[in-house]
Structures are given as C-alpha cells and as structure tokens.
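Participant: Need coordinates for the following:
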Amino acid sequence: MIRIGVVAGSTRPGRKADAVARWVRDIAAARTDVEAELVDLADHPLPHFAEPLPPSMAPSSRPAIRRWGAVVGALDAFVFVTPEYNHSIPGVLKDSIDALYQEWHHKPAGLVGYGVHGGTRAAEHLRLVLGQVSVPVVRSQVALSLHTDFVAFRDFRPGPHQREAVGAMLDEVVAWAGALRTLRHPQPVR
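Facilitator: All right, here's what the predicted structure looks like:
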C-alpha cells in the first residue's frame, strides 16, 4: 500500500486548493493500492526559513518544522495541488518544501495546478523546486482552468475528463513510489 499525501498548497482566504485537494484525495482513496490523506498547509503553520544552516546540512530544531518533517517523513508519495500566483507557486508552498530536505528524498509526486491557464506555469516551476530535494515528478499532470472547471471562478466543478487525468497521474505516482521503495527503505548490507 502506497501512502500518498495530497498537499493543499495554499493558505490564502477564499482559496480553492482545499476543495481541489479533497477531490484528488477522494479519487485516490477509492483505489485499492493507495492510502490517501489530505495534508493541508493551513494545518501546519511554518515559520519563514531563517535557520543558520540549510536543512541539507542540519535539521531544524523548531517544533513546528519537526512536526512538519514527521508528516512528510511518514508518506511514500505526494500530489501537490497548487494555484498559480504570478506564474509561480504560493510562498507558503515553497516554504514548506524548503523547510525540509531528507524527508522528501525518493518520494515521487504528481502535480495538480489551477488558474486562468490551468496552473501550468506554477506546475513547471514546482517541478524545478522538487527536483532539488530529490522528488521525481511524474510526467502526467492535471491542469484545472478557472474558466471551465470552476463556476464563476468560485465553485469547483471539474469536467469529467479531469477525473481520468487524476487517475492517469496517480497510476504513475504509484508506479514510481513502488519502484523507489528500496531507495526510501534500503536493505542492510550483509
């Protein structure tokens, strides 16, 4: 069983990330090969990065970051749900990634973007950020348009084809998570 965290990557008032993330989580939870949980950044208020050393050199001693690290460390894979803000991801999502290092390694991710242009530019930026912490991002991604998948830019009502797109992305995430299991849990040398 692959444990996937569906990350709601925005904490902004009026955000859509929580509704989209719940939808993705529900699709994932209906599978027999996945245990899916919602990971809402609004539930994990993290300080801005202000450590004397980067997480790759020394883990944080801050309790909020240690709790966040325990959440990320317990998962096998991720689906990041991100809006597009000025052609990129929200600062809170970037901070949540930057706060940790080892906890991300060898855990694949799928991307679900939303915005006027489907959040595709934010997703491409997120691919670069995740690559730096050794998170392989699968090729398939979901692009939700504020014009066609939301009513009056507010109520989330995805087109039926979007469920298929989520399924295809999850197929890849599960396959990668299984393939990378030995890197996440190396066997002792005998």
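Participant: For the rest of this, base every contact and every neighbour count on C-alpha atoms.
Facilitator: Will do.
Participant: mind listing what the residue most central in space within the chain touches?
Facilitator: Taking C-alpha atoms, centre = their mean, the centroid of the chain lies closest to F80, which sits 2.2 Å from it. By C-alpha atoms under 8 Å, 6 or more residues apart in numbering, the residues touching F80 are V6, V7, A8, G9, A109, G110, L111, V112.
Participant: out of the residues you listed, who's nearest D95?
Facilitator: Of all the contacts of F80, D95 sits closest to G9, with 10.4 Å by C-alpha to C-alpha.
Participant: now that closest one: how far from P158?
Facilitator: 18 Å (C-alpha to C-alpha, to the nearest Å).
Participant: Show me which of the two is the more surrounded one.
Facilitator: G9 (29 against 17; other C-alpha atoms under 10 Å).
Participant: Output the contacting helices and strands for the lengthiest helix in the chain.
Facilitator: Looking across the chain with DSSP state H, the single longest helix is helix 160-179. Where contact means 3 or more C-alpha pairs under 8 Å, 6 or more residues apart in numbering; DSSP states H and E, helix 160-179 is packed against strand 2-8, helix 17-29, strand 77-83, strand 109-115, strand 137-145.
Participant: moving C-terminal of the last one, what's the next helix or strand?
Facilitator: Counting by DSSP states H and E, the element after strand 137-145 in chain order, helix or strand, is strand 150-151.
Participant: Select, out of the helices and strands packed on helix 160-179, the one closest to R66.
Facilitator: So among those, strand 2-8 is nearest, using C-alpha to C-alpha, at 17.1 Å.
Participant: How far does the closest one sit from its chain's centre?
Facilitator: Offset of strand 2-8 from its chain centre (C-alpha atoms, centre = their mean, to the nearest Å): 7 Å.
Participant: Please give the structure of this sequence too, so both can be compared:
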Amino acid sequence: MKIAVIIGSTRAARFADKPAAWLRGILTGRTDAEYEFVDLRDYPMPFFDEVASNAWAPTQNEVAVRWQQKIAEFDGYIFLTPEYNHAPTGVLKNALDYSYPEWNRKPAAFVGYGSVGAARAIEQLRQIAVELQMAPIRTSVHIQGADFFGAWQAGAALEEMAHLQPGVQNMLSELHWWAAALKTAREAAPQG
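Facilitator: The predicted structure follows:
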C-alpha cells in the first residue's frame, strides 16, 4: 500500500518542516506501507478556476493535472496541517478542490499543529473529506500548547516528546486498517 503525507503549508517560514521530519523518522521504522511526503510547494496551483470539478470536466491547468496524477497513486493520506484563523490553509483547501475521483473511497488521517493542535482545522478537513468521498479516521495527532510553542519558539525536539508517540502509533495503525480494507473493496467493486 502507498500512503501520502501531504504537507499543507507553503509559507517560507512554515513550521511544517519540523513535524514532517518527526513523522519521517517514525514512518521509516514501519513496514506496513510505503510512505511518501507530498509537498504542496511542488504543486503551485492557481486558485481553482476550472469550468467544473475534475469529476465532471477535465482539468486544464498542467500543474493541477500533475497533482491529480500524483494523488491518484495513493491508497490513503495523512494531512499535515496548521490552523489559520480556525481553518485549514487556503492552499490545502485549493489542492483538495482540484481533485475529486482521486480521493474517493480512501482514508484520511490528520496531524495538526498550533496553539490548539489545529483541532478546528482538522474538524473542517474531516467534513471536506466526507464530501470528497473519503473515510476520515477517528484518531488524530495534535501538536499543541506547550509542545507546539516549545518546538516552534524554544527549539524543543518533537522526537523527545514521548507522550505524542501513542497517538501517532494509534493513528497509523487505524489508517493502515482502513487503507487495507478500502483498497480491497475498491479492487473487488471498482467505482462505476
């Protein structure tokens, strides 16, 4: 199975690189799937301006088509997201909007960071995932409060925050279960 870790911030000064490196270290030790980091910086799509969703009309923008092709490769997704004004980033929402059938019948997991661990952004992403016919899983990871501020401002290492490990492992196990189940179902009854 292939799982994408989608980095949902493109700001030059983003914090996302710290939790991405932390996750990469954790995922390196797992053998249940192939994990690939997909950085939205590598897919600079304009604001959605197509005639319709790619569920109804072919996308014209070349970068967006490349994005759709990349997203289609995976059996599940981990969205690494900050929270901007109680919401996910505009660039992540835009990327979600540029694809539709590529997301269908696949699980979504979430790792959030910020003062409340991106809890409000993740709740919105769960609703978006349902509309995209994804299966958002229950367990999320929230890097929040003192953990977030310690890593962001004081240089604390996420790797040394052992209390985050059980949540990460539970999320990954749950994601793997759903990815395997949904892959089996997609292969047995392809969407028509």
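Participant: Among the contacts of F80 of the first structure, find me the one that's closest to L38 of the first structure.
Facilitator: When the contacts of F80 of the first structure are compared for distance to L38 of the first structure (C-alpha to C-alpha), V6 wins out at 4.9 Å.
Participant: how many neighbours does S88 of the first structure have?
Facilitator: Neighbours around S88 of the first structure, by other C-alpha under 10 Å: 18.
Participant: residues in the second structure aligned with stretch 160-178 of the first structure?
Facilitator: Counting by TM-score structural alignment, stretch 160-178 of the first structure lines up with residues 162-180 of the second structure.
Participant: mind listing what's buried in that stretch?
Facilitator: Using 16 or more other C-alpha atoms under 10 Å as the test for burial, stretch 162-180 of the second structure gives V168, Q169, M171, L172, E174, L175, H176, W178, A179, A180.
Participant: can these go into CSV with extra columns for distance to H142 of the second structure?
Facilitator: Formatted as CSV, these follow (distance: C-alpha to C-alpha, whole Å):
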residue, distance to H142 of the second structure
V168, 9
Q169, 13
M171, 11
L172, 14
E174, 16
L175, 16
H176, 19
W178, 20
A179, 21
A180, 24
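Participant: sorry, back to before: now distance to D40 of the first structure too, for the helices and strands packed on helix 160-179 of the first structure, in CSV please.
Facilitator: Listed next are those as CSV, based on distance: least, C-alpha to C-alpha, whole Å:
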stretch, distance to D40 of the first structure
strand 2-8, 5
helix 17-29, 7
strand 77-83, 10
strand 109-115, 14
strand 137-145, 19
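Participant: Among these, which comes closest to P47 of the first structure?
Facilitator: Short answer: strand 2-8, nearest of those by C-alpha to C-alpha, at 17.4 Å.
Participant: Go ahead and confirm S145 of the first structure touches E84.
Facilitator: No: S145 of the first structure is beyond contact range of E84, at 10.7 Å (criterion: C-alpha atoms under 8 Å).
Participant: what do these two both touch?
Facilitator: Common neighbours of S145 of the first structure and E84 (C-alpha under 8 Å, 6+ apart) are Y114, G115, G119.
Participant: quick revisit: what does the match of stretch 160-178 of the first structure rub up against?
Facilitator: 1, 32-33, 75-76, 106-109, 137, 139-141.
Participant: Most neighbours among those, which one?
Facilitator: Going by other C-alpha under 10 Å, G76 tops those with 32 neighbours.
Participant: Go ahead and list the helix or strand containing V129 of the first structure.
Facilitator: helix 120-132.
Participant: Which positions within that helix qualify as buried?
Facilitator: Judged by neighbour count using 16+ other C-alpha under 10 Å, the buried positions of helix 120-132 of the first structure are T120, R121, A122, A123, L126, R127, V129, L130.
Participant: So A64 of the second structure is in contact with L40, correct?
Facilitator: No: counting by C-alpha under 8 Å, A64 of the second structure does not reach L40; the two are 11.0 Å apart.
Participant: Which one of those two is surrounded by more residues?
Facilitator: More crowded of A64 of the second structure and L40, by other C-alpha under 10 Å: A64, with 20 against 17.
Participant: which ones are touching the more buried one?
Facilitator: Counting by C-alpha under 8 Å, 6+ apart, A64 of the second structure has contacts Y43, M45, Y98.
Participant: Let's see which of these end up in helices.
Facilitator: Those of the contacts of A64 of the second structure lying in helices (DSSP H): none at all.
Participant: of the residues you listed, which stay in contact in the first structure?
Facilitator: Contacts from those that recur in the first structure, judged by both residues aligned by TM-score structural alignment, their matches' C-alpha atoms under 8 Å, are M45, Y98.
Participant: Most neighbours out of the contacts of A64 of the second structure, which is it?
Facilitator: Busiest of these [other C-alpha under 10 Å] is Y98, holding 25 neighbours.
Participant: show me the residues around it that make contact.
Facilitator: Counting by C-alpha under 8 Å, 6+ apart, Y98 of the second structure makes contact with F48, S53, N54, A64, Q68.
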